[in-house]
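Below: sequence and its predicted model.
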Amino acid sequence: MKNKLFMLMLVLVIAVLAACGTKDKEEKTGSEGTNTEDKKVLVMGTSADYPPFEYVDTAVSEDIIGFDVDLAKLIGEKLGYEIKIENIDFNSLIPSIQAGKVDFVLAGMSPTPERDKVVDFSIAYNETVQMVVTKKDSGIQTVEDLAGKTVGVQVSSIQEDLANEVAKTVDMTIESRNLIPEVFQDLMTKRFDAAIIEDIVAENYVKRNDDLAFFPVAIDDADYKAAVFPEGSELKAQFDEAIQELIDNGKIEELRQKWFVVEAE
């Protein structure tokens, strides 16, 4: 009888302990699930080699900063999302959207007919002008002067498309690099005679290097920057509304003043 009673009590104790453990586990799991549910994280793809839009100032920290980063945070606050940033090579950004690795892209990207076929773009948040950047002693002052020269561009960029268009009438060689710093490095070492870069990015480099100069490339339609989404994403309409509000209330102009006014060092 004592053995039977002992065994019965042991079973009851084990059952109670098991029940308590299950309850604790359920409470813990439920709490984490709620926090995750409430947090609503969006993954943003960018290519952090494009100051002042997105870059890393290694002298300060390893964080990605810039105009697009601040813009994404403003949009996230307005729509109730936390933004997580993934640093990806520029030419892999659209494939990352198509593969579902990121929810959207902010990377100083402009719509093109080819891109429009596979992704959706938001309304414009910034217009831009394309520049030819050269060494001051290059003798290059016009697009026609690029004849017989080697011109550097970023791979898969609208500048690469523009260079190929220019090359139809100007006999020049085009070479592409994955990252903008690589383009400028080859320009500084005279591997490239010139590079085609957008105005704000070009100005950042030229103001910090007395050996460089730049002039605009005349094109029919202005280029503009937009957020990028998977085709049919519900985020496009949300971002369109948020971007328009940020334009109307002057917040995007504040970001321009913060990031696009370049002072020589």
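Alright, I've got the coordinates.

When you work out contacts or count neighbours from here on, use the C-alpha atoms and nothing else.
Noted.

contacting residues around residue 106?
Neighbouring residues of residue 106 by CA atoms under 8 Å, 6 or more residues apart in numbering: 44-46, 68-69, 72, 226-228.

Can I get those in JSON lines including neighbour count and secondary structure?
Below are these laid out as JSON lines (neighbours: other CA atoms under 10 Å; DSSP: H, G, I helix; E, B strand; the rest coil):
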{"residue": "44", "neighbour count": "25", "secondary structure": "strand"}
{"residue": "45", "neighbour count": "26", "secondary structure": "strand"}
{"residue": "46", "neighbour count": "28", "secondary structure": "strand"}
{"residue": "68", "neighbour count": "26", "secondary structure": "helix"}
{"residue": "69", "neighbour count": "22", "secondary structure": "helix"}
{"residue": "72", "neighbour count": "24", "secondary structure": "helix"}
{"residue": "226", "neighbour count": "24", "secondary structure": "coil"}
{"residue": "227", "neighbour count": "26", "secondary structure": "coil"}
{"residue": "228", "neighbour count": "30", "secondary structure": "strand"}
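
before we go on, here's another structure to hold up against the first:
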Amino acid sequence: MIKKLSIIALTLCLAVTYQSPSWAGKVLDKIKQTGVITAGTRKDAIPFAYVNEQGKWVGYSVDILEIIRKDVEKKLGKPIKLQLVEVTPQNRFEKIKNGSIDIECASTTFTWERDKQVDFTISYFASGTKILVKKGSQLGTIESLAGRKVGVIPNTTNEQAIKIQQPAAKLVTVKDRNEGLKKLETGEIEAFASDGILLQGLKKEAKNPNSLDVVPEFPYAYESYSCMIPQDESAWRDTINYSLVKFMEGIISDQPKTVTIYEKWFGDEGVTPYSREIINEYFQGIVNSYEWIPIVDY
């Protein structure tokens, strides 16, 4: 698995030497004038972006956006506010294209088809399509999904993965992950397809988490999470990439501040545990394609 994730990282990154970001471009000019980064994110993507019991927007991607905000604030030398806006799989691309938001970070997967509409930053996490099922269902292999009712969110890579790999599955569309969980619990569907790491978070929201399983062991398709930005905004993309590379370097080199962020969401006591060994290998593959940022920048 480590090798597969490293390959994904290397194939999605350009082997270039990173240069310090300039401050040219419509998005950066707007941020400089308004003092606001308008960011799209989700409310149903545990542990990446969701609203907690206190009504606060939290998550790994939300923390990533805050890191970007702080770096932009430092570079511009003026206070910058982060304004979060809820997006859905149905409207996120349009909000980027029409300028309603400057960036979208939640759990969005890079695809070449999507890249025709928007631009993507480097990846900051990787997962893959799996399914949430009731224990004892005997579902898991792609062959087992033939003729079964599988819940999917429209216009997602998870929907595409199931369509392509098992066209005999009976796809049932749901508006979001919460509806997918509800339909699974009531028996309206036999499985719900989404990213494995998100299904682990969703499982905790179930009435009886122990009655559900996330399967199979290895995803039907591997996916790499990136932030989306408007097309042809290279200075804005480079600014974000600088923050992301610096963050990943911090994880690889065990910098306390960055490791604390990762462990909060993915550590042994985090929301959805995920191997540091695997993510270190993944991040290393990405960082290797860029100039190392001096430790003083942390």
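Received it, and whenever you're ready, just let me know what you need. From a predicted model like this one, the values you see are computed outputs, not experimental measurements.

quick one, longest helix in the second structure?
Ranked by residue count, the top helix of the second structure under DSSP state H comes out as helix 234-252.

So which elements touch that helix?
Using 3 or more CA pairs under 8 Å, 6 or more residues apart in numbering; DSSP states H and E, the elements in contact with helix 234-252 of the second structure are helix 26-34, helix 60-76, strand 119-134, helix 256-266, helix 276-287.

Flag every buried residue along the helix or strand just after the longest one.
The reference is to helix 60-76 of the second structure. Scanning forward in sequence from helix 60-76 of the second structure by DSSP states H and E, the next helix or strand is strand 81-86. Buried residues in strand 81-86 of the second structure, counted by 16 or more other CA atoms under 10 Å: 81-82, 84, 86.

Next one: residue 86 of the second structure from residue 227 of the second structure, what distance?
14 Å (CA to CA, to the nearest Å).

Next: residue 201 of the second structure.
20 Å.

before we move on, what about residue 122 of the second structure?
8 Å.

Same question for residue 111 of the second structure.
According to CA to CA, residue 111 of the second structure and residue 227 of the second structure sit 12 Å apart.

How about residue 7 of the second structure?
Taking CA to CA as the measure, residue 7 of the second structure falls 19 Å from residue 227 of the second structure.

And residue 25 of the first structure, what's its match in the second structure?
Aligned counterpart of residue 25 of the first structure in the second structure: none (TM-score structural alignment).

Tell me which residue of the second structure lines up with residue 67 of the first structure.
Matched by TM-score structural alignment, residue 67 of the first structure corresponds to residue 60 in the second structure.

so that match sits right up against residue 263, yeah?
No. Under the criterion of CA atoms under 8 Å, residue 60 of the second structure makes no contact with residue 263, lying 9.9 Å away.

Comparing the two, which residue is more hemmed in?
residue 60 (24 against 19; other CA atoms under 10 Å).

Identify the residues contacting that one.
47-49, 261-262, 265.

what about residue 287 of the second structure, how many neighbours?
22.

before we move on, what about residue 254 of the first structure?
Neighbour number of residue 254 of the first structure under other CA under 10 Å is 13.

Then residue 190 of the first structure?
Residues lying near residue 190 of the first structure (other CA under 10 Å) number 14.

Tell me which residue of the second structure matches up with it.
So, by TM-score structural alignment, residue 190 of the first structure is matched to residue 187.

what helix or strand does the most centrally placed residue in the second structure sit in?
Centroid check for the second structure by CA atoms, centre = their mean gives residue 107 as the closest residue, at 2.4 Å. Residue 107 of the second structure is part of no helix or strand when elements are defined by DSSP H and E.

helix or strand for the residue nearest to it when sequence neighbours are not counted, which one?
Among residues not flanking residue 107 of the second structure along the chain, residue 225 sits closest, at 5.7 Å (CA to CA, 6 or more residues apart in numbering). Element membership of residue 225 of the second structure, judged by DSSP H and E, is strand 222-229.

mean deviation of that strand from the first structure?
By mean CA distance after the TM-score superposition for the first structure, the fitted strand 222-229 of the second structure averages 1.1 Å away from its aligned residues in the first structure.

other SSEs contacting that strand?
Contacts defined by 3+ CA pairs under 8 Å, 6+ apart place strand 222-229 of the second structure against helix 2-12, strand 103-104, strand 119-134.

Most tightly packed of these?
The highest average neighbour count among those, using mean count of other CA atoms under 10 Å, belongs to strand 103-104 at a mean of 28.

Show me what it packs onto, helices and strands only.
strand 36-41, helix 92-97, strand 222-229.

and the gap between residue 129 of the first structure and residue 200 of the first structure?
As judged by CA to CA, residue 129 of the first structure and residue 200 of the first structure stand 8 Å apart.

picking up where we left off before, between the helices and strands packed on strand 222-229 of the second structure, which one is nearest to residue 277 of the second structure?
In terms of CA to CA, the element of these nearest to residue 277 of the second structure is helix 2-12, at 8.1 Å.

what residues does that closest one touch?
So helix 2-12 of the second structure is contacted by 122-123, 126, 222, 224, 278, 281-286, 289 (CA under 8 Å, 6+ apart).

In ChimeraX, select just the buried ones from these.
In ChimeraX, this line selects whichever of these come out buried by 16+ other CA under 10 Å:
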select :122,123,126,222,224,278,281,282,283,284,285,286,289
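
got the helices and strands packed on helix 234-252 of the second structure as a markdown table, with distance to residue 248 of the second structure columns?
Formatted as a markdown table, those follow (distance: least, CA to CA, whole Å):
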| stretch | distance to residue 248 of the second structure |
| --- | --- |
| helix 26-34 | 23 |
| helix 60-76 | 11 |
| strand 119-134 | 8 |
| helix 256-266 | 8 |
| helix 276-287 | 6 |
